[in-house]
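Engineer: Following is a predicted model, sequence given first.
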Amino acid sequence: MLYGVSYYWEYQPFDRLDDDVAMMQQAGINYARIGDAIWSLCEPAEGDFRIDWLQRVLDRLHAADIKIILTTPSYAIPPWLHRRHPEVMAIRADGSPTPYGGRQNVDITNPTYRHFAERIIRLLWERYADHPGVIGFQVDNETGTVGAQNPAVIDAFTEHVKRRYGTVDRVNQLWGLTYWSHRLGDWADLWPPAGNTSPGYDLEWRRFQAQLTTDFLRWQADIVREYAGPDQFVIHDVVGFHGRSEADRYAIGDAMDVVAENFPHATQDGLAHPPVDGLAMYPANTTGPGAVQLYQRSDMAYGVKRKNFFITEMNPISIANSDNVFPCYDGQWRMAAFSTISRGADMVAYWHWHSLHYGHEIYSHGILNHDLERNRNYDEVAGIGRDLQRHGDTLTGLTPDSEVAFLYSYDSRWAMANQPPLKTPDGRRPDAGSYARIFDAFYRGFFDARAQAVVLRAGADLGDHPVVVAPGLYVADDQTLAGLADYAEQGGHLVLTFRTGYADEYARARWLRAPGRLREAAGIGYNLYSDLAKPLPVTGSGGLSIPAGAQATGWMDELVVEDEATEVLASYDHPHFGRFPAVTSHRFGSGRVSYVGTLPDAGFACSIADWVLRTSGVTPLGAGLPESVRFTRSTTRDGRRLAFLSNWSFDNHRLPDDLVAGTDLLADADVGPGRPVELGPWDIRIIAEADARD
């Protein structure tokens, strides 16, 4: 298990390398990521290379048995590169160059930029790649294209479209360019993206932007692998959760040896379960609060390769800006670490070691505050380090349980960003984040129902998961939809939502009664739908128990039952919309397809998920436990079963002594009959379960 920090010796106000390393050792830190923003230090003027200073940092970390990931310093360019070669800067949609003064402000396809980036990378790697302390490499940092619309990028897009579609006539057909007299007569007629209004064009442009990001990272990875030894790996730290709009975590994961993601999360009451809504803190105000955020981030990362992943950045004292300083409550750093490990993390690392004394991120604090002394963050990190020193081998390489597979579709996300089905919650504008909002509502519903999940790319092999959920799968080809129908027919329980199956792979509305290719499997159809100007109350039937006050929000499909085997599970309490089902379920072959025609609020979503799980023969772990207590399971590399019990509240809980039997790894105590698990406030326990055969 790797446990550590991003370390910036070069940012310290004075040389305290020995003190830093000694404090890391005392905290059980065994990993450091370095080098991501050192270009101007290593090359202060063009061709003036000064890289000897890095030797001492690497040597000192290695002497302390702290493993090192060396990062290519390409995401923040030195001033001389901007001044002498202004053509490297990204051109914005309005035609103006991105000004210098920040980071990630270049056209990553620009050959001049790539020449100088490759030169500094090769210089550093020739010197340091085989350093005995370096176990792996990170290429760039949280990469995207920053929406660059440089002439060469637009020209490359035209070439991309030529390769993908072949002829202008095919583009005209598939993008529907007869509309508004946009038909192309020649490839030269393909206009720049800044003025585009065609959904087909927009979707292809977004796909192209994501491909540029992946190609850039693969280009760097190929350079780095020329110097890598057989035991060294290559990673890239993807912006976690829904991440950058021009970065496809699955495509990037295919290009890397290990999946790595950054996990900024809400803290304090922002980690409580049930979630406390309305918190004015990052990222709760953009991603939603509650313990669910850590589990969803983890399940998304694990699902990229269905393998263990690294967390390259997690909250120390605080993350973000000077107005977002929310240090964890005692115990929350510990819970964040072990809950993500329970879902497959093989590295937990904090961004970063010490708080900066200058620059944009002065108040995006490290583990040490500006006084560089011990504090309660450091003390809790050290406690985690001691536990990982004892049990890290056991906790490395875990396979988390999952009864539910969620399907994630970048195409649907991009298409909904262009033509959102939902308004923002205040009703003032289209919600470009509609896809994430739909996805998150259903993930949270199943989390609240105590399901264990994994998030797979749309079109992936669904394995033997008893439940598959396809939230907002708006853009999909016939093969993908046929695969979902086949999954249900062969015995699985498929959950569809509004907008699923509505458009084809070119973002064209299908000329079939919705939900298109899934209509027969779902046993329902519809040809009208409506945004909801206000939430509607709902009532349950057919075994679906809906809590009082539950609501349908945002949208509703005017569903019509088309097969006598289709059950109506929920309806709207409304004089007009009351005639249409809100939720249906249809037996199909050996399985079942359930359809949710609206965006359920939290209580409604949980009741749907609970019904789906029960109907699918899944008994969620921890049913009947206090709401703040979560229970998940994983399997170790040698086949042992681990139970993780966590309490996301200030309450104390004594759990039933027949819940789980075995050894509490963190407390070195037996649990089971007569020895119940005691959970204090913000507490987590890891139980190595007794073999049922004993």
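Structural biologist: Alright, I've got the coordinates.
Engineer: all contacts plus neighbour counts: C-alpha atoms, from now on.
Structural biologist: Noted.
Engineer: mind checking how far Ser6 is from Pro283?
Structural biologist: 21 Å (Cα to Cα, to the nearest Å).
Engineer: Comparing these two, which shows the higher neighbour count?
Structural biologist: Comparing Ser6 with Pro283 by other Cα atoms under 10 Å, the one with more neighbours is Ser6, at 22 against 19.
Engineer: Find the helix or strand that the spatially most central residue of the chain is a member of.
Structural biologist: Centroid-nearest residue in the chain: Phe241, 2.4 Å away (criterion: Cα atoms, centre = their mean). Under DSSP states H and E, no helix or strand contains Phe241.
Engineer: what about versus this one:
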Amino acid sequence: MTLSNELPIRRWLRRAGSARLEFGADYNPDQWPREVWDDDVRAMREAGVTIVSLAIFSWARLEPRAGEFDFTWLDEVMDLLHAGGISVDLATATASPPPWLTREHPEILPVTRTGETLWPGARQHWRPTSPVFREHALRLVRELATRYGDHPALVAWHVNNELGCHNVYDYSDDAAAAFRIWLRHRYGTVEALNHAWGTAFWSQRYDDFEEILPPRLAASHPNPTQQLDFKRFSSDALKDHLRAERDLLRELTPEVPVTTNFMVMGQQKPMNYADWAGEVDFVSNDHYVLPGPQARDELSFSANLTGNIAGGRPWFLMEHSTSAVNWQPVNVAKKPGELARDSLTHVAHGADAVCFFQWRQSKAGAEKYHSAMLPHAGTDSDLFRAVARLGERLHELAPVAGSHRRRADVGIIHDWESWWVAEHDSHPTDRLNYPQEALDWYTALLDAGIRADVLPADGPLQEYRLLIAPILHVVPAALADRLRDFVAGGGHLVTTYFSGIVDENDHIWLGGYPGALRDLLGIRIEEFGPLLDDESVELDNGTTGSLWTDRIDVGDDVEVLAHYKTGEQAERAAVTRREVGSGSAAYVSTRLGPDGLAALLPELLGPAGVTGELPPEWGGRVELAIRGDHWFLINRTDEAVDVSALPGAGILEPRGVVVLHRG
């Protein structure tokens, strides 16, 4: 169902009276006594809050016993928020089942690959394929939709919460039965499955679908295609639960848009969000900064990818943190300016809402040390004042709302199935890190002052001058054809080690590596050359490679951009490029890291005609993102940058953001 060609978030803004960037948080009033609620609403108005996500973990309060519902408190909170001019993104509250449900039906609890039960006491203790859980969850959804569908505060439905964060891989008997159904649908016959899975190896041939299990703990490496299909199935199983709640909500409240919060960030690879995006009325995402030297680049990368999953349209930042989180080994508070810079970087890449976990910092529970908009110190705190300043800034930026991201000249392909398969066991190395290679390219481009889009493999490839496909390991024939057409049409492709190796069944493309891309690249590799942890190689362009090398044979029409100087591949090609008409296809056979890639980029950007949009003297200290007619200049450093070369910009403060209207 499509509500209209207009993004549903615009409907909320019209209901609010004017276009605006939404601002808010998860709100958990049921954790606090009644007298706190009025203070909350007053402080929300002081901070500029316009929307809250409500009742996310409230199932036990809403349905204290099976079939007995208590909405008295939620009625009051909904009315109180509406009276305060605050909209509600109402959760279906199905993220964590209440104790009575797991006591009466322990068969809903997930099971690990080693056969251990995941017991209650935390959250998300439910099987995505459990029919019992589904029945109880949908009963609650029906009650909520019937009661609140016409409430004036309601602007959106929030299905579950962070689907799959803790329960994506369930190996229970329910999962096994659902997996067999999924496999029947995918393959039709057990003979087709045997071919796809290569079951002639290790005497794994199946005679009946009922013989098949999830890849539980085995004596050795489980079948690789079985592992891949179980990952596909697990993502689809959660997507099916999303659909079940969504369809009921659409039936009962057809004019209220439905979303769920994705987790496009860092190492969150189990859910194929590019595949999920079409299931919601607007895309929402949660993001938390991961520690490390590329922390803010990863934030930009993830926001960028979220914007492209959303098709360039505005999306909703459902959660991030005002300061420290509680789940990292060491939880460091954010520096002055980082709260605003993090938030506005998401806005720069398409977010029309900036929300946090959570509104009021918890007094008890596992997340009591997780920062919030209203910290333990209360409103008389630097953190709350920073929150209120951000609220004012977002109010001033209301003209940005609804604008689309402007496409860049460079695209970086992010492919979930390549991520899944490239990091499987029994490979040339288990040190390969798919998202890190992609992030290194992104950082190198930021350092060069070049905008790039991060997009799924089924995105609009032909729109770009230069496509970078790091570790594009899984290349079905149709994708290989699209890449060939891109190059034949004058596009410039760059790919890397361990790309083009297998098809959609994780079967090797025979005839030499890089398989499906071999002819396009004009190279042939007989054997991989992964490096040990303490090994590195020097290239004749002054860079250093790690992790991987290849023994490359080059065709007559291939230009060698860099050779190995040291290591087993010394004097052989390390980086190649083949011209194809007005296009080209290049190959990088080792991990160079951001600095090494920076040295290589001019050789790759030049033929594609890609140049920076910012003055080169800024030296990559400033990230540029463009929405409509608005240029976001984001200071990537802890020092001030003079950006007065652009009219109206002046001095960009440390960790600061300037937004220019350049109509």
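Structural biologist: Received it, and whenever you're ready, just let me know what you need. Since the structure is predicted, the reported quantities are computational estimates derived from the model, not experimental observations.
Engineer: Got a TM-score for the pair?
Structural biologist: Once the chains are laid over each other, their TM-score by TM-score structural alignment, normalised by the length of the second structure reads 0.92; 636 aligned residues with a Cα RMSD of 2.0 Å.
Engineer: thinking again about what came up before, my read: the residue nearest to the centre of the first structure touches Arg297, true?
Structural biologist: Yes. If you go by Cα atoms under 8 Å, Phe241 of the first structure and Arg297 touch, sitting 5.1 Å apart.
Engineer: Quick check: neighbours shared by the two?
Structural biologist: Counting by Cα atoms under 8 Å, 6 or more residues apart in numbering, the contacts common to Phe241 of the first structure and Arg297 are Phe263.
Engineer: Strands of the stretch 151-300 of the first structure, start to end?
Structural biologist: For the stretch 151-300 of the first structure, the strands defined by DSSP state E, counting those that start in this stretch cover 233-235, 237-239, 259-263.
Engineer: for those strands, which one sits closest to Trp511 of the first structure?
Structural biologist: Of all the strands of the stretch 151-300 of the first structure, the one in closest proximity to Trp511 of the first structure, counting by Cα to Cα, is strand 237-239 (36.9 Å).
Engineer: ok, longest helix in the first structure?
Structural biologist: Scanning the first structure for the longest helix, with DSSP state H as the assignment, gives helix 199-225.
Engineer: contacting residues around Leu561 of the second structure?
Structural biologist: With contact taken as Cα under 8 Å, 6+ apart, Leu561 of the second structure is in contact with Ala573, Ala574, Val575, Thr576, Arg577, Glu603.
Engineer: Show me just the buried residues among these.
Structural biologist: By neighbour count, with 16 or more other Cα atoms under 10 Å, those hold Ala573, Ala574, Val575, Thr576, Arg577 as buried.
Engineer: Was I right to think the second one contacts Asp550?
Structural biologist: Read that as Ala574 of the second structure. Yes. Between Ala574 of the second structure and Asp550 there is a contact at 7.5 Å, judged by Cα under 8 Å.
Engineer: which neighbours do these two share?
Structural biologist: The contact sets of Ala574 of the second structure and Asp550 overlap at Ser589, Thr590 (Cα under 8 Å, 6+ apart).
Engineer: just to revisit the earlier point, just the buried ones among the contacts of Leu561 of the second structure now: which is nearest Val410 of the second structure?
Structural biologist: Val410 of the second structure lies nearest to Arg577 out of those, by Cα to Cα, at 17.2 Å.
Engineer: before we move on, which element is the closest one in?
Structural biologist: Using DSSP H and E, Arg577 of the second structure sits in strand 573-580.
Engineer: With the first structure overlaid, report how far that strand is off on average.
Structural biologist: Compared with the first structure after fitting, strand 573-580 of the second structure has a mean deviation of 1.0 Å; criterion: mean Cα distance after the TM-score superposition for the first structure.
Engineer: All set now, cheers.
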